[in-house]
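1. Have a look; sequence and predicted model below, questions after that.
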Amino acid sequence: MLIYHLNNLLILVWAAIFCFHKPSKNKNMIFLFLSFGQLYLLTIFRFLIGYDYVMYAKAFMDLQTQDFWNFTYYDWEYGFVFITKILGMILPSYTSYFAVIAIFTLIPVAIFIYRNTEKVWIGTFMYINFFLFFMQMNFIRQAFAVSITLFAWQFIRKKKFFWFILVILFASLLHSTVLIMIPFYFLAKMRPTGKQVIFYGYALTIFYFSSTGILNLITKIFHQEYNNTQFITEGISLIYAVVPIIILLFTMLNAEKILKLNPDNRYVISMVFAGTFFMIIMARHSILERFSYYFFIYIVLLVPELISSVEKYGFGRVKNNVMLPNETPIEDVKRFKDQSIILTIVILVLSYAMFTYGMFENAHGVVPYTSWIF
């Protein structure tokens, strides 16, 4: 467990050096290179880390011995089987296989953060503290699919449904659960108002009481191996949804200012709403954890945008429905800056507390950390 704490501490050191004082695109790039570089090292040097580690190692070796044109393997999608077969022809071991797959899962996230927020260090901490990094060491196929969906972000913002669908269909060749994003393309257009809260609250209530029947029906058609298993009948601790709910509360209180900062942030808010919805429901059905990641990964943008909005406009609802003037009084500039620092500390402490709790529960099977080099 210590190595994960040291990892976060070192990332904070990089943030202090490159991001706290006079940040720039070049400094952000160096920060992300160092931060994701060490995440990559943790990933490739791991041994038996992740509940699915052995399954993927065995699959790599199995597929090396099978006929190349046989794409049937367990419940894997054809696209991932094909990629594994190709890598099996050129790579000597499953450790090198994990190393190559990690490139495809981590680099898109780093690029996504770099292109879409100036506060890259906060986005990186969110990626780690909300178990997205642990997920890519465990749910390898799905982590690959999640990374591909990030390329659909520009098509969501620009309302290019055709290109969005193409990206999602391509990602579904790696993990079919990504298809859940298609209906949420339309829900993502909702503005962050009380109506959105009511909608998700109503959907949550309905689904909470009828979810078992719905999931058993779905798993009779797709992924039959999950039908009537503990993944359907048992859930994950509701504690994992507490911090996301708090962040959404902060977000709704500052929604107008977040949209003032960037109108496209309504899509970011909607994505995190959807992710939190699944995180609440997964308290009943652990399988829904897999759906949450496609949406909750946008927390790496939401928290930086929330903090930036507070830094520029202050925290809280706009009084009398009038946005603050462009020229903010000096005393307000200092007050807004203090508010943003306090909010940053609160969110980092809360998310890190949840991160630590997750390690005590051995989320994704990542503790104790073991490596094949020692």
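-> Noted; the coordinates are in hand.
2. Please make it C-alpha for all contacts and neighbour counts, starting now.
-> Noted.
3. Now do the buried residues in the helix or strand harbouring Glu331.
-> Here Glu331, judged by DSSP states H and E, is contained in helix 330-360. Within helix 330-360, the residues scored as buried using 16 or more other CA atoms under 10 Å are 333, 335-337, 339-340, 343-344, 347-348, 350-352, 354-356, 358-359.
4. Nearest spatial neighbour of Ile239, chain-adjacent residues omitted?
-> Closest residue in space to Ile239, ignoring its immediate chain neighbours: Met354 at 8.0 Å, by CA to CA, 6 or more residues apart in numbering.
5. Comparison target, given below:
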Amino acid sequence: MEMIWFALLAVFFNAFMARYFAASTADGPLGIRPNRFYMALGAACLILVSGLRNNIGDTYLYMHSYRVEDFSWSSVLQKDDIGFNLFQMLLKQYTEDPQLMIMLTALVTNALIIIVFCQYSRMIELSLYAYITTGSFIVSMNGIRQFLAAAIVFTATRALLEGKWKIYFAIVIFASFFHQSALIMLPIYFLVRRRAWTLTTMLLLSLGILIVVGYNYFSSALFSIIENTQYSGYRSFQEGGANVLRVIVFVIPLVIAFLGKDKLRRLFPGGDVIVNLSLVGAVIMIISTQNWIFARLGIYFSLYQLILLGWVIKLFREKDQRLMYIAFIGFYFLYFFYENVIVLDIRYASDYIRWPF
């Protein structure tokens, strides 16, 4: 975990400096452009720690598969998620080392996420701090293909906010070639492009609660639908539900956003869409308390919640913002320690970097 702690400190510091030395701009909702030098340093820390690992989640399986698979055109075309397999086929023309595949995936995933944060997160250091402390960074090293797809979809944020559905749909469909679950974001376009905290909000939350109460019926129907797809194996998934504490962590920013909804609309005109995306993610997290596999879908929405986290401090009175900033840092630090050290006991390993270097 030492390298993860190092990444947390280095990324937060550089992102804070990037905002401190930001330049004014009339482009976008922020009014500022984070300093590129410090953002590049922060991004490099994330990418190197992620890209040089050889464990965490499915990393070993991806590396083993890269070594032994025959990525011929015939095999690639027969498999699902053709985009990722095509990427591996092309890469294997140049190297047999799977570490480069891990590095390039980490580079693209984290770079895309940081670029969008720079455009839409008012306090980018908090978004990146939460990216690590809420576990999203570690999940990106586990569900490699799906998080890559989520990062690609994330780049369509501007198209989503501006109602450019052709661009948005094209990006989502492209992302689905890396993980088919990205297609869930197509109907989401029509659901979230509306004012937050309306009847739709209540219906969404009610739906989540109803699914939890009637989970046995819901799961039977869902798994029957996906029975003949690549996700049919999830029917036998028996690792229990997501931690309730994770759901609480996901919901807290939404509670603050609700209490400060009018101020958020003044500060961030596109905030309603981001709030609605976070709400959908919260509903999915509520459902995932019954079966953890549903939290996988939450990956697509967690990134928007991180944008929201970059605004919540600004919703408090100015005299309270410093205290809430410190409280934010402390709360997410404790959650990160509990979840990843006490509960999951995450161990980081690399053939290239070791603490203390």
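-> Cool, the structure landed. On a predicted model such as this, the values are computed, not experimentally measured, just so you know.
6. Just the TM-score for the two chains, thanks.
-> Once superposed, the chains reach a TM-score of 0.88 (TM-score structural alignment, normalised by the length of the second structure), with 342 aligned residues with a CA RMSD of 2.2 Å.
7. if we can go back for a sec, so the residue nearest to Ile239 of the first structure makes contact with Met126?
-> No - here Met354 of the first structure does not reach Met126: they are 11.2 Å apart, not a contact under CA atoms under 8 Å.
8. where along the stretch 1-150 of the second structure do the helices fall?
-> 2-20, 36-51, 59-68, 73-78, 82-92, 98-120, 124-133, 136-140, 144-154 (DSSP state H, counting those that start in this stretch).
9. mean shift of the next helix or strand after the last one relative to the first structure?
-> Looking back up the chat, that one is helix 144-154 of the second structure. As assigned by DSSP H and E, the chain's next helix or strand after helix 144-154 of the second structure is helix 157-162. Mean deviation of helix 157-162 of the second structure relative to the first structure after superposition (mean CA distance after the TM-score superposition for the first structure): 1.2 Å.
10. so what secondary structure elements neighbour helix 157-162 of the second structure?
-> If you count contacts as 3 or more CA pairs under 8 Å, 6 or more residues apart in numbering; DSSP states H and E, helix 157-162 of the second structure packs onto helix 165-176.
11. ok, now which ones touch the residue most central in space within the second structure?
-> The C-alpha lying nearest the average C-alpha coordinate of the second structure belongs to Leu303 (CA atoms, centre = their mean; 3.9 Å). Counting by CA atoms under 8 Å, 6 or more residues apart in numbering, Leu303 of the second structure touches 113, 131, 154.
12. same deal with Ala282 of the second structure?
-> 247, 250-251, 298.
13. what's the matching range in the first structure for the one helix or strand it maps to?
-> Ala282 of the second structure is located in helix 271-288, with elements delineated by DSSP H and E. Matched against the first structure by TM-score structural alignment, helix 271-288 of the second structure falls on residues 265-282.
14. The helix holding Ala282 of the second structure vs the first structure - mean distance after superposition?
-> Helix 271-288 of the second structure sits 0.9 Å off on average (mean CA distance after the TM-score superposition for the first structure).
15. neighbours around the corresponding residue of the second structure for Lys85 of the first structure, how many?
-> Counting by TM-score structural alignment, Lys85 of the first structure corresponds to Met89 in the second structure. Neighbours of Met89 of the second structure under the rule other CA atoms under 10 Å: 19.
16. again with Leu90 of the second structure
-> Applying other CA under 10 Å, we find 12 residues neighbouring Leu90 of the second structure.
17. Can you tell me the closest non-neighbouring residue to the aligned partner of Ile132 of the second structure in the first structure?
-> Alignment note (TM-score structural alignment): Ile132 of the second structure maps to Ile128 of the first structure. With CA to CA, 6+ apart as the criterion, Ile128 of the first structure has its nearest non-adjacent residue at 7.4 Å, and that residue is Phe134.
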